[in-house]
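K.L.:
My questions concern the predicted model and sequence given below.
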Amino acid sequence: MDNWTYTADLSPFFATTSANSSEQTLLVFYGLDTIANITFADIPVAWVNNQFRQYVFDLTPHIPAASASDATFYPGGNGVFEVPAARYYIRKQQIDFGWDWGPAFVPSGIHKSAYLITISNESDSSISNLPSTPPYSPSGSTNTTDVVFIEELGVDIYKLGSNFTVPPIQSADWVVNVSLALRAGISVDASTLQLALPELNLTSETFTLPVLDGRANETVWAIVQWQIPDAIPQRWYPHNLGTPQLYNLTASLTFPSSTSSESHQLSFTTRTGFRTIRLVQLPVPQSNVDQRGITPGDQYHFEVNGEEFWSKGSNLSAVMGGQNIIRVWGGGIYQPFLCTHFWLACMHFTIYVMKLGILAWSEFLFSDALSPINPFLLESVEPEIRENIEGIVIQTNQSLPNGTIYLDQFVTMFQDFLHDLETSESRSVPYTDCSTTNGFLSIDPYILRFDNATPGDIYGNSERFDYTAGDAFDYSTYPVARFVNEFGFHSMPSIYAWEQALLSPLDFAFNSTVVVSREHHDPAGGLAFPNPNAPEGQGEMTLAAILWLPVPPILGANSSVTSGSSLDNATFAAWCYTTQVFQALTIASEIAFYRRGAGLPNNNLGGIVWQLNDIWQAPSWSSVEYDGRWKVLAYAEERAYRPVLIHPFWVPEQENLEVSVMSDILGENVQGTAQMTWYDWSGNVVLAIPPVNFTVPSLNFTAGIEEVWMLVNITAELPGGDTISNEGYVSSLSKGGVAPWTWIEHPQGTIGVFVDAATGVITNGFYLIPGIPKSIKFILNPTVSTVQSPDPENFVVRSLFNNTLLNSAGDGDAI
């Protein structure tokens, strides 16, 4: 690979400054990927090697030597890195080296904003109101009257007396801990900070800050604690458990002037909320074992404001999908702290998800590998962790300890080093050693459990990735766990996604060379093209569809031969849809099983699906495609994650069908009526079971009661008077008048969601019954749609029985 050089013209900067100026100049990088040499006016400034850090360099000594004609802003290179590579030796986004759902591009360069900042050495009486959440930078590289640059901001809100090892007392006062990293251009002995919550008419006492010595090449930390009575602020809750209440927190800094009686004032406002969040991994109380029949071992669940709840989410998330937790996976990147024009939300990631009422599960970036432990690495990782810890809800790691040979490395990094860093930076953020873990033997001192377990007891959490088609609905293959943090199955993206990536009509086939080249399951393990291991992933999707569903024809001997005809294109589109239906079926089955576990001895209180979003057009585990289009899975997840769920559990070995109603409503019973109706495939009612009244406790379930299928549905009254409905299906597929998994597709260039026209409930991928009309409305998202007024003629409706029509068309080898 070649080195890359990035150069900036500094003429505008030097037009506003003087070599004799007493002002100080900082060079600020918010993201360099990854190894780079930095020079300024041909003068070496630094060598850097960590993508996840921000860097601030003092250029003041170099200004006199520079001029507009010879100033070079950033020349540098990434060295020679090839894939495969020892990715764990470099602090770079691990997905860049390839994964089983993404490309291996290994980019390098400036991937976030960079600034030249000048800091004045004279204060005046002007008030500087900074418009957004720190770190703050001016809109461009220019001189300002500001005497201070705020390099970092941390807001940590917790209960008085609580920390990682001491649970919060819910009635205790709140502590608002504000940390500021300041670089000052003036010397000030008596600068002050005052905090305010305007919506609550609260103002803090005036805090005196540490002495500022006027040297911008040094960071001065100012840390204050403001104590607020418990009853004053309204608490923040996830959107499905309460109100995600946020408040404006305003900070006003005052810097006395040495040349006048007036002071320089600087203020900013950020959004924050008051809540406690715990990851409970303590032993199951004996009372729960005796009275509730909970399996002994350790707990694993979250509590918000002292209340346990059912966690439902995915890797990155959406409120419309009913989810309340978002997992930021440890192979990607820390989510953005800086508001810049290219971030869609244009705000701190944490504030954005808090506004939506979603909890953030964030991971230190050590995915599926153990890094070599040495002082060079730890010296780089320590500031990375400290800079990125602010604002997250749970901090974990994702790694793969495999055998005792790596045990010392794992203990050093994840039990000791990262734990100590995280708990020293925050009192409100829980920590655990790994995304999948057996928990700890001791919380203080922090000692991990590993395999020190009592047989039959349950510890930690679990995950499931089973690609054997016959296991898809076999409950004995599902983990009986306290929490399932990762589970999924892969599917094709839609024909609309492929139209964005494929160039030739001949490429629109399930196993065409270009399609197979984007199948990275299993990964190639090298740079071979197309991926020699792709048949494994393609085969898993194909065999699952053939075993469980009516399938379209297979074109040619291996479905890689296509004429480019409209029928062949339709067949490819049908295969993409069919793999999505199977993905939705198996993941909805798992979600229901894990939700039902809340009322069983394993007391399962969470399920997080792998994964939400695609990063390109390719087969993957996602529920949302690259351009934002929902797959069938997204609609199935929305149904499965509703507060009250009805689901039929069929155990063929026992010839037993049990219909269960599950609720994750906090604190109160839910009452309602369940209706179970058997139909034949012509849409005729075979048996209508009389309505069943049910009462389901909080975080629990109630068991309800050849060519046929059953529709199950409920209507329930929620605490507060709201009404909710849910439906599910159990069937063995044949052909007839009922359209199973009816799927409506919006045209290319449109992004949005389908809802029931009468109720507004998200609806797609349903059973359409003759004589029972459904009216569906498409809600367009105009912000991300390139087509603002789609033609109704361009919408497509299909069901699984369309596959049988393709088979009867006589073109291709019918199955």
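P.N.:
Right, received. Where do you want to start?

K.L.:
When you work out contacts or count neighbours from here on, use the C-alpha atoms and nothing else.
P.N.:
Fine.

K.L.:
Make sure Glu363 is actually in contact with Ile326.
P.N.:
No - counting by C-alpha atoms under 8 Å, Glu363 does not reach Ile326; the two are 11.1 Å apart.

K.L.:
More neighbours: which of the two?
P.N.:
More crowded of Glu363 and Ile326, by other C-alpha atoms under 10 Å: Glu363, with 28 against 23.

K.L.:
so which strand or helix has the more buried one?
P.N.:
strand 359-364 (DSSP states H and E).

K.L.:
Quick check: next helix or strand after the helix of greatest length in the chain?
P.N.:
Scanning the chain for the helix with the most residues, using DSSP state H, yields helix 566-596. Following helix 566-596 in sequence order, the next helix or strand is strand 606-609 (DSSP H and E).

K.L.:
The closest residue in space to Ser204 that isn't next to it in sequence: what secondary structure?
P.N.:
Counting by C-alpha to C-alpha, 6 or more residues apart in numbering, Ser204 lies nearest to Leu195, which is 5.3 Å off, once chain neighbours are set aside. At Leu195, secondary structure determined by DSSP: H, G, I helix; E, B strand; the rest coil is strand.

K.L.:
next up, a second structure to put side by side with the first:
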Amino acid sequence: MARNEQVLNSGWTLSCLGGPGATPGLPGTIRATVPGTVHTDLLAARLIPDPYLDLNEIAVDWVGKCDWRFEKTFNWTDDGSENVDLVFGGLDTFATVVLNGVTLGETANMNRTYRFAVRDHLRAGENHLAVTFESAWTRGEALDKIYEPRPNNYPGPANLMRKMACNFGWDWGPTLVTTGLWKGVTLQSWSTARLGAIRPEITLKGADGHVGIDAEIEGETSDLMLRVSVAGETVTLPAGFAELTIPSPQLWWPTGLGNQPLYDLAIELLAGDTVLDTWQRKIGFRSLRLDTTPDDEGTPFTFVINDVPVYICGANWIPDDCFLPRVTPERYAARIAEAKDANINMLRVWGGGIYETDAFYEECDRQGMLVWQDFLFACAAYPEEGDLPAEIEAEARDNIVRLMPHPSLVLWNGNNENIWGWFDWGWQEALDGRTWGLGYYLDLLPRLVAELDPTRPYWAGSPYSGSMDIHPNDPAHGCTHLWDVWNEIGYEHYADSVPRFCSEFGWQAPPTWATLIQSVHDNPLTPTSPGVWHHQKATIGNDKLLRGLKGHLPEPQNMDDWHFATQLNQARAITFGIEHMRSHRGRNMGAIVWQLNDCWPVNSWAAIDGYGRLKPLWYALRAVYHPHLLTIQPRGEGFSVIAVNERTLFWRGPVTIKRLRFDGTVLAEWTHWRLCADRLSAAELPIPADVATPSDKSNELLVATMHDSTAFYYFTEDIDLALPEPKFSLTVERADESWKVTVAAESFLKDICLFVDRLHPDAEIDDMLVTLLPGQGHVFMVRSLIELDAKTLSSVPVFRCANQLR
């Protein structure tokens, strides 16, 4: 008899069992949604205000401090199966599961799947299922008494339990401690045997693909067979292990380097002619290694895919919503497409969040988006005693096996910043010899990866130099985080070093205007008004925003200028850092900006804000991560123009460098008739001194052009530039379902932005941060539900450029 499945996601109710601050007068039960969370159920019942708005986060704090019960009744008909399992995809977090009055078990990990054998506890007809959740805060207090204090950069007991760490607040996220059945529930019936953990090892041997299947079988295993099919090849072998060779499959490539062909891998468990169970995934064939072979400059950190060293243009990924079930497959697809459109080729799934749902990795497979996956440890010391190690091992086994079929997954990483914390953040004295997680990062996790997923590399941490004998954040070794820039010093200091690979660096800015006024209703609205202030979670974040402007842009005098200047500065800072790193391609082989996305509306380092709107940083990333990057960089006593080519064909042509006044007057010009950047490389060309040396730094710039690529270089910062009053004409005309907005520059215009979301929250524009010389023009395409007019579009605060900041 084949396995049958009954989905149990409907018909749930929710009740509050009380706790500190519980709101009086709650109804006895309300409708619950599965997958879901208590917060979203209460929102749907209009029993709490939206925690994303104003100061409502504080008003709903009681939700996470209460215990809650989910209940449902369901009908069951005995189909004669020998076994019936109750399977929970995800329980958040401390749950007691009771079926028909029988306690099936208790859980303590939101990152695992739980399976309970229930055949003996089911009744023909109606059955009652209850899942009671203890508050993570309450359990945290108990765990705090068991484990001696361990350093933690953020409040809350996340390092004492296996729950999403950023639930307890982060420097970009609210404290919204969720609970609930955050993944689906099924009742699975089976006889004789079923497929357990399936581990496909997918490799290349020469031109051929190789698939090795290690299949765990639960139940009676004698005389069972596996039938494995992929790409037109099928083998039937005794259950346990199977191998196939696929002649010359098409290779799976990261976005920008090739296509992403996927093949259906199907596995059937057979007892004679009877199919007992099935398993199916889409797989891709590609080779992979992480090159960390020491060289004369230290320890490289280079992803080599299909024998091609790939430069990583990346972004860090955090949970896309505080309430995880709201992130649908469609939302994943849209967000990953936005990353791809910004020329990003890798998302790092950060260790303070979750192992994402299958839909995330499936979409990355389809779109060629590489995935760096952290194990879930972040910015804290984790005990290695008690029940925690067993939970961590079970969680790691579960997720390694679940994610290993995906060709997009290219790295398992042990933790985020914990090794760095032990070295530099005063942990050693605070710990006084107590454990802090090193055994997980250097022993348990690499052993599990080697056992379960030996085709993928493992790295112990981010940052990490490859050895505890070398400082973990040494830019000459492994992967580096650059956080003194932003936290302490100006962004010009990105140029102080050339990291082999930078896996975190970032600059903060507010969300788009439409998102800001949708989530905050202060009157007046200022950078320090209560709602705006509450949506700034970084320690002295507003002070850092203003400090970061110093030396670059004037301090803003009103809210409109503050919003524009800080967003512009974010885009400028990240552009500066990435151009510097990419100009050293070869020594540096990757930049992963912090961060792509947000989980709610907030001042943060994100390029896409919490309501899914694109900040100017997104447009800056699209430009600076372009496969053909032309940049002017200081080199020695002078300047060079550098062509960085991430295409698989060489990039060559004449390059022209001009030194101009802002009025367009050409002061010096030089053309080199053939600058050639070979495929996947960078070419450097020194600029003659007479061209590169300004007469008046405040009124001159360098402009380099090569084919369709343009690079600008300014000899001083905006506060010292004699930028002219902006003069331009602007016209608007209808173009099918969009609007064609043409800006014609009559004066030099630096970093033009049209903030069309100020006109309508759903309006979108195709470009930002456009610089025009006098006489040049640019066409912007705008999608808008309302009619646009030239007067409004050409007026502050919709039309902005750096010339207006004085």
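P.N.:
It's in. These numbers were taken from a predicted model, which means no experiment stands behind them.

K.L.:
What TM-score do the two superposed chains give?
P.N.:
A TM-score of 0.75 describes the superposed chains when it is computed by TM-score structural alignment, normalised by the length of the second structure; 650 aligned residues with a C-alpha RMSD of 3.0 Å.

K.L.:
ok, back up a step: residue range for the strand holding Glu363 of the first structure in the second structure?
P.N.:
Under TM-score structural alignment, the alignment places strand 359-364 of the first structure onto residues 370-375 of the second structure.

K.L.:
In a helix, Gln409 of the first structure, correct?
P.N.:
Yes - per three-state DSSP, Gln409 of the first structure lies within a helix segment.

K.L.:
residues contacting it?
P.N.:
Counting by C-alpha atoms under 8 Å, 6 or more residues apart in numbering, Gln409 of the first structure touches Leu370, Ser371, Pro372, Ile373.

K.L.:
In TSV, list the residues you listed along with secondary structure.
P.N.:
Putting those into TSV (three-state DSSP) gives the following:
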residue	secondary structure
Leu370	coil
Ser371	coil
Pro372	coil
Ile373	coil
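
K.L.:
Need the buried ones from those selected in ChimeraX.
P.N.:
Entered in ChimeraX, the line below selects the buried ones among the contacts of Gln409 of the first structure, by 16 or more other C-alpha atoms under 10 Å:
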select :370,371
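
K.L.:
Just give me the neighbour total for the residue in the first structure that Gly352 of the second structure lines up against.
P.N.:
Here Gly352 of the second structure is matched to Gly331 in the first structure, going by TM-score structural alignment. By other C-alpha under 10 Å, the residues close to Gly331 of the first structure number 22.

K.L.:
Quick check: Gly331 of the first structure touching Lys92?
P.N.:
No - under the criterion of C-alpha under 8 Å, Gly331 of the first structure is not in contact with Lys92, lying 9.2 Å apart.

K.L.:
Name the SS class of Gly156 of the second structure, please.
P.N.:
Recorded secondary structure, Gly156 of the second structure: coil (three-state DSSP).

K.L.:
Pull the contacting residues for it.
P.N.:
Counting by C-alpha under 8 Å, 6+ apart, Gly156 of the second structure touches Trp137, Gly140, Phe168, Gly169.

K.L.:
Distance-wise, check the equivalent of Thr203 of the second structure over in the first structure relative to Asp433 of the first structure.
P.N.:
Taking TM-score structural alignment, the alignment pairs Thr203 of the second structure with Tyr158 from the first structure. Going from Tyr158 of the first structure to Asp433 of the first structure by C-alpha to C-alpha, to the nearest Å gives 22 Å.

K.L.:
again with Ala71 of the first structure
P.N.:
Taken as C-alpha to C-alpha, the span from Ala71 of the first structure to Asp433 of the first structure is 46 Å.
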